[in-house]
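*Asks:* With the input below, show me the fold.
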Amino acid sequence: MITVIQSEQRVGDIVAQYTQASNVFKELGIDFCCGGKQTLSDAVRKRRLDEEEVLFQLNKVCTESRPAWPLDWKQDARKLTKLTEHIILQHHDFLRTELPVLRDFVNKVARVHGEVHPELKELQVLYHQLSAELLEHLNKEEQQLFPAIRKAEEEGSASALLAALQILDTLEAEHDEAGDLLSRMRETTKGYMLPEEACMTYTITFRKLEELESDMFTHVHLENNLLFPALAELR
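*Replies:* From the prediction side, this is the model:
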């Protein structure tokens, strides 16, 4: 088998090049979005996994898959603008549609099943915090960061580039906070484990929360490991 993944590579860099690696990381519980800067070796050690087995799985999957984002994407003069447009269409629009719908589901299961399953009330609090912070975060990116990126690329504006760079630390910190809330939601629900008596609404709620988590992993990965580093290279 061809070896394309090494232990010293950063987790985020692996997923940036090989999309299928994200499936392996999700299954193993390895954070590749907010934790994308850690090396594979460090990530495996934290999860107490067998490094050789993880490398085998990754190399098997990655030699059979195509890159997640075109390897020559940086050759495009509007590369960052196009990436922000992709992020809005694929992830921001998804969140703006899904968050209000999920809010109603989470509220309902907490109201109906919260007495028997008190963890649902804790989930409700965590979800409301996550939803509020994410919507504020999306506005910050679309009203401040993304327009500055577009102006820097299209007009060569140094002031726009500086404005974009100045808020990167804040945005990354907000990504970390969202990642922490998602982790606490998963922990609270024991990995979204459904009780035997779970009704259809209960089941749909947990499945939709898992979809939200999966989308957020990809979303944050694109920003933390592709967009932000590429933006920093323009300085």
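
*Asks:* from here on, contacts and neighbour counts on C-alpha atoms
*Replies:* Fine.

*Asks:* helix or strand right after whatever helix or strand Tyr202 lives in?
*Replies:* Per DSSP states H and E: Tyr202 is located in helix 200-221. Moving toward the C-terminus from helix 200-221, the next helix or strand (DSSP H and E) is helix 228-232.

*Asks:* Let's compare: structure for the following, please.
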Amino acid sequence: MIKKVDLPTINEPTPDLIEHILVRYHKTLRSEFPELLTLAHRVETAYAHDPNAPHGLTQALDGFIADLEDHMCKEEAAVFAGLGDKNFGRAAMPISELLQDHTRQEATLNKIAAITHGLRLPSYACTSWTRLYAGIGKLIEDLDEHIFLENNVLFPRVQVNI
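*Replies:* Purely as a prediction, here's the structure:
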């Protein structure tokens, strides 16, 4: 569920909305990726023979992070840069592609949820495992808010101004 109080209002100027997305989501996500990968590898290695362990999570996260990084770079270069100088037409072409990226990212998050058994920890989970699942939970929540803002607020503005 998206916490409406954490989201900028629909009336916020587009440059402020873009800055919010860049700082709150892009920068934050990028800063959290390395720790998630380290924790995933640590847990998978330590619990290699445990059927409750999130087997395949490191690989899934690594692919997800690479895809998300590519997506954020496309947004920053093709959409956000074009909006900054009022060149709205520059952002027109990639919007459908970015929406497809969002759909694919949501599907990958569902795969990660399956690998982690819905982020349910076994009673014997260590601190690393607990931190890993808390971090993934935050990643999912942040990405849900991020996608909501772009799909429902920012991208419609771009399409209206083309």
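
*Asks:* ok so, going back, same for the helix holding Tyr202 of the first structure, what does it pack against?
*Replies:* Helices and strands touching helix 200-221 of the first structure, by 3 or more C-alpha pairs under 8 Å, 6 or more residues apart in numbering; DSSP states H and E, are helix 93-113.

*Asks:* so what does the helix it packs on touch, helix or strand wise?
*Replies:* In terms of contacts (3+ C-alpha pairs under 8 Å, 6+ apart), helix 93-113 of the first structure is packed against helix 119-140, helix 200-221.

*Asks:* Redo the ones you listed as a markdown table? Include distance to Glu233 of the first structure and mean neighbour count.
*Replies:* Formatted as a markdown table, those follow (distance: least, C-alpha to C-alpha, whole Å; neighbours: other C-alpha atoms under 10 Å):
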| stretch | distance to Glu233 of the first structure | mean neighbour count |
| --- | --- | --- |
| helix 119-140 | 22 | 17 |
| helix 200-221 | 17 | 18 |
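
*Asks:* which residues does the residue nearest in space to the middle of the second structure contact?
*Replies:* Computing the C-alpha centroid of the second structure and ranking residues by C-alpha atoms, centre = their mean puts Leu143 first, at 3.5 Å. By C-alpha atoms under 8 Å, 6 or more residues apart in numbering, the residues touching Leu143 of the second structure are Tyr25.

*Asks:* now the corresponding residue of the first structure for Gly89 of the second structure, what's its secondary structure?
*Replies:* Matched by TM-score structural alignment, Gly89 of the second structure corresponds to Leu162 in the first structure. Classification of Leu162 of the first structure by DSSP: H, G, I helix; E, B strand; the rest coil places it in helix.

*Asks:* Please tell me how far Leu162 of the first structure sits from Lys82 of the first structure.
*Replies:* 19 Å (C-alpha to C-alpha, to the nearest Å).

*Asks:* Same check on Val112 of the first structure?
*Replies:* Val112 of the first structure is 44 Å from Lys82 of the first structure, by C-alpha to C-alpha.

*Asks:* just Arg47 of the first structure next, same as before
*Replies:* 35 Å.

*Asks:* So between the two, which is more surrounded?
*Replies:* Lys82 (14 against 11; other C-alpha atoms under 10 Å).

*Asks:* Against Trp73 of the first structure, how distant is that one?
*Replies:* Taken as C-alpha to C-alpha, the span from Lys82 of the first structure to Trp73 of the first structure is 10 Å.
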